[in-house]
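In: Provided below for reference: sequence and predicted model.
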Amino acid sequence: MSGLLDGKVVVVTGAGGGIGRDMALACAKAGAKVVVNDIGASVSGEGGDTGPAKQVAEEIKAAGGEAVPNTDSVAEPATANAIIQQAVDTYGRVDGVINNAGILRDRIFHKMSEPEWDAVIKVHLYGAYYMSKAAGTFFKEQESGAFVHMTSTSGLIGNFGQANYSAAKLGIAALSKSIALDMQRFNVRSNCIAPFAWSRMIASIPVDTPEQAARVEKMKRMTTAKIAPLAVALLSDKGSDANGQIFAVRANEIFLMSQPRPIRSVHTAEGWTPESVIETALPALKGSFFDLDRSGDIFTWDPI
């Protein structure tokens, strides 16, 4: 095996199935040695099974690659450190991290419990931070490395019943940008991918209307393997021009997503009062207000 990631060591979290599995396989095919991390939990994060991580590692080895399984949780600093340390202990270094591990506990905002909020934030946002912090020490010392974080249009645009997931995913985009800014002096890159693909997590979303059912049927045709090529490219040295960017992948489409920037302003020499804001500022800006869109309202066309 040879390719874009020859000689590199890559850690892929949540790699026991779905998008993570395909990215782990693609990294190995491109020449990387892979740490396949997965705790083997349900979509909601409950339970544990060492089988998925081992199975994917065996798939890689059967194809002629090098891989080891790991079943530590990304949601605690000690276990996140252990994941990265296994890469270093096994292969002598770490060059890339794909922060893909995640769970869902969907609930309408006013009905969401604190444990449902905490669990999702902990795995997605805290997990991405802990994994990046653990790898960042090695990246800084060797003056090279790349992160790929999984964000979501649920956070970038919006979605129903996913306040915990959306907050975590938008937080990951900001975390990635901060890492890119802080670590660029050490030749370390950090980018995000918002994936569209049929997976266990998507399959768990309730379908309550014919419109939602139709969207789910379209999602079933978007395979997880479509996400992997961009992830491999961003980890490679030849992808070094991309740093601090947010991409989306939907079947054969790759999007560069916008990042918040000022779009209009209003000014008064006298300064503002609450009354003048209501009378002047808000009406002047109203034409540029954003609608209460959700991801499906923006991505309305069939990509296949």
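Out: On my side now, so go ahead.
In: okay, CA-based contacts and neighbour counts for the rest of this
Out: Noted.
In: return the residues in contact with the residue lying closest to residue 71 once chain neighbours are set aside.
Out: Once flanking residues are discounted, residue 71 sits nearest to residue 39: 4.5 Å by Cα to Cα, 6 or more residues apart in numbering. Residue 39 makes contact with 14, 48-50, 53, 70-73 under the criterion Cα atoms under 8 Å, 6 or more residues apart in numbering.
In: which one of the residues you listed is nearest to residue 238?
Out: Nearest to residue 238 among these is residue 14, at 25.3 Å by Cα to Cα.
In: that older thread, check which helix or strand the residue nearest to residue 71 maps to.
Out: Here residue 39, judged by DSSP states H and E, is contained in no helix and no strand.
In: count the residues that sit near residue 35.
Out: 29 (other Cα atoms under 10 Å).
In: and residue 278, by the same measure?
Out: If we define neighbours as other Cα under 10 Å, then residue 278 has 12 of them.
In: quick check: residue 79 touching residue 70?
Out: No - at 10.3 Å, residue 79 does not count as touching residue 70 under the criterion of Cα atoms under 8 Å.
In: of the two, which one has the most company?
Out: When residue 79 is set against residue 70 and neighbours are counted by other Cα under 10 Å, the residue ahead is residue 70, at 27 against 18.
In: ok, back up a step: buried among the contacts of residue 39? Need that as a selection in ChimeraX.
Out: Burial among the contacts of residue 39 is assessed by 16 or more other Cα atoms under 10 Å; the matching ChimeraX selection reads:
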select :14,50,53,70,71,72,73
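In: list the contacts of stretch 213-231.
Out: Taking Cα under 8 Å, 6+ apart as the rule, stretch 213-231 contacts 18-19, 22-23, 26, 98, 148, 193, 195-199, 207, 249-252, 296, 302, 304.
In: so which of these sit within strands?
Out: 98, 148, 193, 195-196, 249-250 (DSSP state E).
In: out of the residues you listed, which is most surrounded?
Out: residue 98 (28 neighbours).
In: contacts for the biggest helix by length in the chain next, please.
Out: Assignment by DSSP state H gives helix 163-183 as the longest helix of the chain. Outside helix 163-183, the residues that touch it by Cα under 8 Å, 6+ apart are 104-109, 116-118, 120-121, 124-125, 128-129, 140, 149-152, 154-156, 158-159, 188-192, 243-246.
In: let's bring in a second one:
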Amino acid sequence: MAIDLTGRVAIVTGAGGGLGREHAKLLAARGAKVVVNDLGGSVSGSDGSIAAADAVVREIEAAGGEAMADGASVTEMAQVEAMVAAAMERWGRIDILVNNAGILRDKTFAKMDLADFRAVIDVHLMGAVHCTKAVWEIMRRQNYGRIVMTTSSSGLFGNFGQSNYGAAKMALVGLMQVLSLEGRKNDIRVNCLAPTAATRMLEGLLPEEALAALAPATVSPGVLALVAKDAPTRTILCAGAGSFEQAHLTLTRGIHAGRGDDAAERIQSSWAELADQRGSVVPENAGVQGQVELEKLKEALGV
């Protein structure tokens, strides 16, 4: 059955180009009214203009959709709250939030200025926190909400020269894990998207044929699936070039090393067993780790 977003209201941040633009256009094409948010800055986050957001709104309207442009900086809570208030005044509800806004300031950790580290954290992590906080009570009152955090394989698996970006992106996974639990009783479903796409951030880093295959539009169906009425929650969806995968944070069966003086040496000699994926689980919550550890203690004690 086709995913129908008629009557839904969505906010997409960083939607003036690249992934955000395609997300906004697809959600609008499926019936959602869309707030196209974009500061209009460079890849590094400097400057700013609402022109890019306005252009996307015109595209959506030309295709028969409904949208409004917003130039709020996601790093400024007051601006985010004003954006949310404007959407509520116009449409009366907010059902979908796609946290997509981001910047890059790549350098090795040895050469990175802490100001560049903070700037990336502020946009990716705190930007998502601000936007999510601003819509959270609205979604709780509605007993309905769909939130997508944009994570990255740079955070999930690491990428040279992106300590700031990777830290921010992995932090979003942690935020998603907790909010998916807290939002469950109000049908607020929170997921992560890890995209691979040819955007301004990848220009000059990949050959032209690879960039063509990694068109942002090939990622956006993943967003549509994550914001649908029957969307999952606590899912990390990877997407690129029309392919989709799931990433998981797993817990291996591990070992019981005890509390003796040689516990560290037992760990040191057991790395292969500790890493063995057989019997691994995807924990439902933080308490699972403790449960697994206590089970092994009981086995060791023979109780």
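Out: Good, I have the coordinates. All figures in this text were calculated on a predicted structure; none of them were measured in a lab.
In: with the second structure overlaid, how far apart is the longest helix of the first structure on average?
Out: Mean deviation of helix 163-183 of the first structure relative to the second structure after superposition (mean Cα distance after the TM-score superposition for the first structure): 0.5 Å.
In: read off where that helix ends up in the second structure.
Out: Using TM-score structural alignment, helix 163-183 of the first structure lines up with residues 163-183 of the second structure.
In: in the longest helix of the first structure, what's buried?
Out: For helix 163-183 of the first structure, by 16+ other Cα under 10 Å, it's 163-177, 179-180, 183.
In: next: stretch 213-228 of the first structure.
Out: So stretch 213-228 of the first structure, judged by 16+ other Cα under 10 Å, has buried residues 216, 218-219, 222-228.
In: in JSON lines, list the residues you listed along with secondary structure.
Out: JSON lines is the format used below for those (DSSP: H, G, I helix; E, B strand; the rest coil):
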{"residue": "216", "secondary structure": "helix"}
{"residue": "218", "secondary structure": "helix"}
{"residue": "219", "secondary structure": "helix"}
{"residue": "222", "secondary structure": "coil"}
{"residue": "223", "secondary structure": "coil"}
{"residue": "224", "secondary structure": "helix"}
{"residue": "225", "secondary structure": "helix"}
{"residue": "226", "secondary structure": "helix"}
{"residue": "227", "secondary structure": "coil"}
{"residue": "228", "secondary structure": "helix"}
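In: can I get these in JSON lines with distance to residue 278 of the first structure?
Out: Formatted as JSON lines, these follow (distance: Cα to Cα, whole Å):
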{"residue": "216", "distance to residue 278 of the first structure": "41"}
{"residue": "218", "distance to residue 278 of the first structure": "43"}
{"residue": "219", "distance to residue 278 of the first structure": "43"}
{"residue": "222", "distance to residue 278 of the first structure": "46"}
{"residue": "223", "distance to residue 278 of the first structure": "48"}
{"residue": "224", "distance to residue 278 of the first structure": "48"}
{"residue": "225", "distance to residue 278 of the first structure": "50"}
{"residue": "226", "distance to residue 278 of the first structure": "48"}
{"residue": "227", "distance to residue 278 of the first structure": "45"}
{"residue": "228", "distance to residue 278 of the first structure": "48"}
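In: and the two most separated of the residues you listed?
Out: Most distant of these, by Cα to Cα, are 216 and 228, 21.2 Å apart.
In: one step back: so which of the ones in strands among the contacts of stretch 213-231 of the first structure comes closest to residue 277 of the first structure?
Out: For those, the nearest to residue 277 of the first structure is residue 193 (37.7 Å; Cα to Cα).
In: who touches that closest one in this structure?
Out: Residues counted as contacts of residue 193 of the first structure (Cα under 8 Å, 6+ apart) are 148-152, 231, 246-249.
In: from those, which is closest to residue 260 of the first structure?
Out: Distances from residue 260 of the first structure to the contacts of residue 193 of the first structure, taken by Cα to Cα, are shortest for residue 246, at 11.6 Å.
In: what is the aligned counterpart of that closest one in the second structure?
Out: Match for residue 246 of the first structure (TM-score structural alignment): residue 236.
In: my read: its match touches residue 247, true?
Out: Yes - distance between residue 236 of the second structure and residue 247: 5.4 Å, which falls inside the contact criterion (Cα under 8 Å).
In: who's more crowded, the two?
Out: residue 236 (27 against 14).
In: look up how far residue 264 of the second structure lies from the nearest residue to residue 101 of the second structure once chain neighbours are set aside.
Out: Leaving aside its chain neighbours, residue 101 of the second structure sits nearest to residue 14 (3.9 Å; criterion: Cα to Cα, 6+ apart). Distance of residue 14 of the second structure to residue 264 of the second structure, given as Cα to Cα, to the nearest Å: 47 Å.
In: what of residue 252 of the second structure?
Out: 18 Å.
In: can you check residue 122 of the second structure too?
Out: Counting by Cα to Cα, the gap from residue 122 of the second structure to residue 264 of the second structure is 38 Å.
In: assign residue 68 of the second structure to helix, strand or coil.
Out: strand.
In: I'd like the distance between the residue nearest to it when sequence neighbours are not counted and residue 245 of the second structure.
Out: Take residue 68 of the second structure and drop its neighbours on the chain: the residue closest to it by Cα to Cα, 6+ apart is residue 35, 5.0 Å away. The spacing between residue 35 of the second structure and residue 245 of the second structure, counted by Cα to Cα, is 28 Å.
In: what does residue 254 of the second structure give?
Out: Residue 254 of the second structure is 26 Å from residue 245 of the second structure, by Cα to Cα.
In: the more surrounded of these two?
Out: residue 254 (21 against 11).
In: now the more buried one: which helix or strand?
Out: Using DSSP H and E, no helix or strand contains residue 254 of the second structure.
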